[in-house]
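[1] coords below, sequence missing:
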């Protein structure tokens, strides 16, 4: 839950700084800002961790909602013809990166990606500790409960095997 509150603002700041500095250095002096490239690489790693890890799905859900809201604002500006983006609140490089990512649709893409990632059922499943506490018993042909597995089913290894489409050894 704490990662859901801390990581998305770090991703946003890294994305806005990296894109803004890379764009400004390329436009002003025709060179690549390697600091901006490094910040973008670190931001991509944090974003991948947020999207693909076994963190709480609320982490990617909160970040996805924030990024999607910020990514939809430019489109709402086009329809309403009212300035909705808070571009005056950010300093130069961050402002440039924010407007570039917002108007290009990159924020909306990141937001929808995080929202879709948080919808997978495997992210909302309980921990292995919770599932291990529940006893698994099968009824045998003799009418008594047997804690052993059925001889006709593949062996039950872990809770992660429950949502797999095929049995894996």
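    Looks like it arrived, so ask away. Quantities reported herein were computed from a predicted structural model and do not represent experimental measurements.

[2] Going by C-alpha atoms from here, please, whenever you check contacts or count neighbours.
    Noted.

[3] Tell me how many other residues surround the closest residue to residue 56 other than its chain neighbours.
    Excluding the flanking residues, the one nearest residue 56 by Cα to Cα, 6 or more residues apart in numbering is residue 1, at 6.3 Å. By other Cα atoms under 10 Å, 12 other residues sit near residue 1.

[4] Below is an additional structure, to be compared with the one above:
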């Protein structure tokens, strides 16, 4: 795969997977918090959604696809993670209104946003994308010229019958 195709797939993955991860984290955390507060039980579907979001997040962070994917995800999560912190510092209301998101998503966003977890995930994704080895393409095997042959070496003696394999050097 060429570098251009790898980075295009990285952009597509970053744009598609980042909202899925955010929605999974928000829904899982919100549903878990609401169910635990109301019924004093653990919501196993919410735990499953959190695990699935964690798996997709790990794919985004550790994929050999392209670092552009984790870069886009990291920028998104850092931006969404800074909004609640800026609001707590006295800025205007930057969070979306209460009626914009369904209740579990809104509760999950507020929970993850005000604890700073969303900011931490964004910084992790940004740092993962800065490793130089992720920007290099996979090395292709070297191509030898037609003059190369796997014949006997001119520097070694010609093979002759049973040789003493324990000797480190050829001796006459």
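    Everything's here; your move. In this text the structure is predicted, and so the values were computed from the model without any measurement.

[5] Post the TM-score for the overlay when you can.
    Once superposed, chain against chain, the TM-score is 0.75 (TM-score structural alignment, normalised by the length of structure 1); 137 aligned residues with a Cα RMSD of 2.1 Å.

[6] State the distance from the residue nearest to residue 56 of structure 1 to residue 83 of structure 1.
    Using Cα to Cα, to the nearest Å, residue 1 of structure 1 is found at 33 Å from residue 83 of structure 1.

[7] Just the element for residue 14 of structure 2, please.
    helix 3-39 (DSSP states H and E).

[8] contacting residues for the residue most central in space within structure 2?
    What sits nearest the mean C-alpha location of structure 2, by Cα atoms, centre = their mean, is residue 61, with 1.1 Å. When contacts are counted by Cα atoms under 8 Å, 6 or more residues apart in numbering, residue 61 of structure 2 is found next to 70, 125, 128, 129.

[9] So which of the residues you listed belong to helices?
    70, 125, 128, 129 (DSSP state H).

[10] and the first one, how many neighbours does it have?
    Other residues near residue 70 of structure 2 number 33, with proximity taken as other Cα under 10 Å.

[11] And it? What does it align with in structure 1?
    Aligned against structure 1 by TM-score structural alignment, residue 70 of structure 2 finds its counterpart in residue 60.

[12] what's its match in contact with, if anything?
    Residue 60 of structure 1 is in contact with 4, 50, 51, 114, 115, 117, 118, counting by Cα under 8 Å, 6+ apart.

[13] Spatially nearest residue to the aligned partner of residue 33 of structure 1 in structure 2, not counting backbone neighbours?
    In structure 2, residue 33 of structure 1 lines up with residue 43, judged by TM-score structural alignment. Leaving aside its sequence neighbours, residue 43 of structure 2 sits nearest to residue 32 (Cα to Cα, 6+ apart; 5.6 Å).

[14] Residue 125 of structure 2 too?
    Spatially, and ignoring its direct neighbours in sequence, residue 125 of structure 2 is nearest to residue 74 (4.6 Å; Cα to Cα, 6+ apart).

[15] Confirm for me that that neighbour is in contact with residue 128.
    No: using Cα atoms under 8 Å, residue 74 of structure 2 is not in contact with residue 128, being 9.0 Å away.

[16] How about the contacts made by the aligned residue in structure 2 for residue 21 of structure 1?
    Here residue 21 of structure 1 is matched to residue 31 in structure 2, going by TM-score structural alignment. Contacts for residue 31 of structure 2 (Cα under 8 Å, 6+ apart) come out as 43, 46, 104, 105, 107, 108.
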